[in-house]
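Participant: I would like the atomic coordinates for the input below:
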Amino acid sequence: MTADDASVLQRPAEPPDFLHAYGTEEEHIADVWKPQQQTDRPLILFLHGGYWRPKIDRQHARHTCAELSRRGWPVASLEYPRVPGDPDQSHRAVQQGVQALPESLGFQDALLVGHSAGGQLSLWLAATSPPASLRGVLALAPVADLKQAHTMELGEGAVADFLGEDPTARPDLDPAQHPAPEVPTTVLHGVHDSRVPVSISEDYVQSHPSVRLLRLDPGDHFTVIDPEQSQWRHIPAELERLQGQSLS
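Facilitator: I've put the predicted structure just below:
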């Protein structure tokens, strides 16, 4: 297993067109990009990763969000509270934002995209409380199984830090413990991911066979959010496919 190329985290990123609040708390905010031309595409709601750590916010996702906007997609990248030991605060905020943002930004339809920890939040929300606007989910290297991630000690104990307890006590927050989302769902994962091993996604899809799995080879944990990587092209391609499924 190779080391992941985290250079995308250090490069300056293009700022959003504007910020939009979806709630009353400081972190109930979203970066918003709107394409230059009018579009009938659904709004992309992006949930960033970072193992739910307070120090890692949405800014590292700006590269991929800005590039999707340049390709004609409207994008809202949500910030959400990341308080160790209080996972419900994160989940409530994501529920609120995904519910409120499409309508408040003038969209009827949305696609939900989440990377890493944001992938966990995306799969969980789509399985437990999907809003009427949700048309599909794209989970990028998701922490799709909290129990397995905890056993593997991923992120130096990130799961226990986030939950404040053993994940067996919170099956309600674990995507692996819920049915597959009813909307079309794809998991996309680099085969050389050393931060969230692809085996987690493979096991999730095996137990949720309606979910599509795409393995990127080559590909690591950050390939999926770095537009400078050639394999990143699979992200807009899969969004096109999900949009097509929602229209059929």
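Participant: rest of the way, CA atoms for contacts and neighbours
Facilitator: OK.
Participant: on the three-state scheme, Val32 is what?
Facilitator: For Val32, the secondary structure call by DSSP: H, G, I helix; E, B strand; the rest coil comes out as strand.
Participant: count of neighbours near the nearest residue to it once chain neighbours are set aside?
Facilitator: Leaving aside its sequence neighbours, Val32 sits nearest to Ala76 (C-alpha to C-alpha, 6 or more residues apart in numbering; 4.4 Å). With neighbours defined by other C-alpha atoms under 10 Å, the count for Ala76 comes to 29.
Participant: please give the structure of this sequence too, so both can be compared:
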Amino acid sequence: MFIYLHGFASSPQSAKAQDISQRFAQLQIPVQVPDLNAGDFSHLTISRQLNQVATEFADSSAPITLIGSSLGGLTAAHLAQKYPQVQRLVLLAPAFGFLSHWLVKLGEAEIQRWQQDKYLMVYHYGEKQHLPLHYDFLTDASQYQEEDLQRPVPTLILHGNHDEVIPISASRDFVRSRPWTELIELDSDHSLGNATSAIWQAIYSFCFGS
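Facilitator: Here you go, the predicted structure:
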């Protein structure tokens, strides 16, 4: 079973989700792409994403490959830590340490305003408009730490060395102490939009052999 997890403020209609789904379809392999917005982006949390995706694990004996982009990649990694049926990970610009990177850009005053007002307006790329996000997203996310990700699941990470959202150093740090992981650095930014062919070649080789 293959499941693709889209990124933060994105959707199953994202360019990467569509491209990867179409390429798997050419191999006659279905890919599940759940909508992690769940019709309520404003109350999104990582915990909700984990619970939602876990319901897709209908047959506990079926091996699962998770492909996750950005926050979807972070979610995939935590699912693999918890569920032994997840036997392979492909992480595209995974959002390791994303709170530290994101909160610095927001600034202390904006964070305090978010806590006080309970909602922060965030641009949602899937909806193409600003939507409110509850402060619970931040408090929930703070409990998920990369240090907890120690289950040796074969993992392929693809990350752009010009990533302006999650620096590639986050993935470099992650693989340094985890010999079961492989990092491919791409000449790209966070969207990896110019690297779709390279991404697919890497996924195909990792999942099906060269």
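Participant: TM-score for these two?
Facilitator: For this chain pair, the superposition-based TM-score is 0.71 by TM-score structural alignment, normalised by the length of structure 2; 181 aligned residues with a C-alpha RMSD of 3.1 Å.
Participant: my guess is the residue nearest to Val32 of structure 1 contacts Leu43, does it?
Facilitator: Yes: counting by C-alpha atoms under 8 Å, Ala76 of structure 1 does reach Leu43; the two are 7.3 Å apart.
Participant: residue contacts, the counterpart of Pro74 of structure 1 in structure 2?
Facilitator: Using TM-score structural alignment as the criterion, Pro74 of structure 1 maps onto Pro30 of structure 2. For Pro30 of structure 2, the contacting residues are Met1, Phe2, Ser21, Phe24, by C-alpha atoms under 8 Å, 6 or more residues apart in numbering.
Participant: for the last one, list the residues it contacts.
Facilitator: Counting by C-alpha under 8 Å, 6+ apart, Phe24 of structure 2 touches Pro30, Val31.
Participant: ok, now how distant is the residue most central in space within structure 1 from Thr151 of structure 1?
Facilitator: Nearest to the mean C-alpha position of structure 1, by C-alpha atoms, centre = their mean, lies Gly114 at 0.5 Å. To Thr151 of structure 1, Gly114 of structure 1 is 22 Å away according to C-alpha to C-alpha, to the nearest Å.
Participant: and what of Glu67 of structure 1?
Facilitator: Distance, Glu67 of structure 1 to Thr151 of structure 1, using C-alpha to C-alpha: 36 Å.
Participant: for those two, indicate the residue with more neighbours.
Facilitator: In terms of neighbours (other C-alpha under 10 Å), Glu67 is the more surrounded of Glu67 of structure 1 and Thr151; the figures are 19 against 12.
Participant: going along the chain, name the helices of structure 2.
Facilitator: Here structure 2 has its helices, by DSSP state H, at 15-26, 46-54, 71-82, 98-106, 108-117, 136-141, 168-176, 196-208.
Participant: tell me the buried residues in the second one?
Facilitator: This points to helix 46-54 of structure 2. For helix 46-54 of structure 2, a neighbour-count test (16 or more other C-alpha atoms under 10 Å) marks Ile46, Arg48, Gln49, Leu50, Val53 as buried.
Participant: hmm, Gln143 and the first one touching each other?
Facilitator: No: with contact defined as C-alpha under 8 Å, Ile46 of structure 2 and Gln143 do not form a contacting pair (9.5 Å).
Participant: okay, and the common contacts of the two?
Facilitator: By C-alpha under 8 Å, 6+ apart, no residue touches both Ile46 of structure 2 and Gln143.
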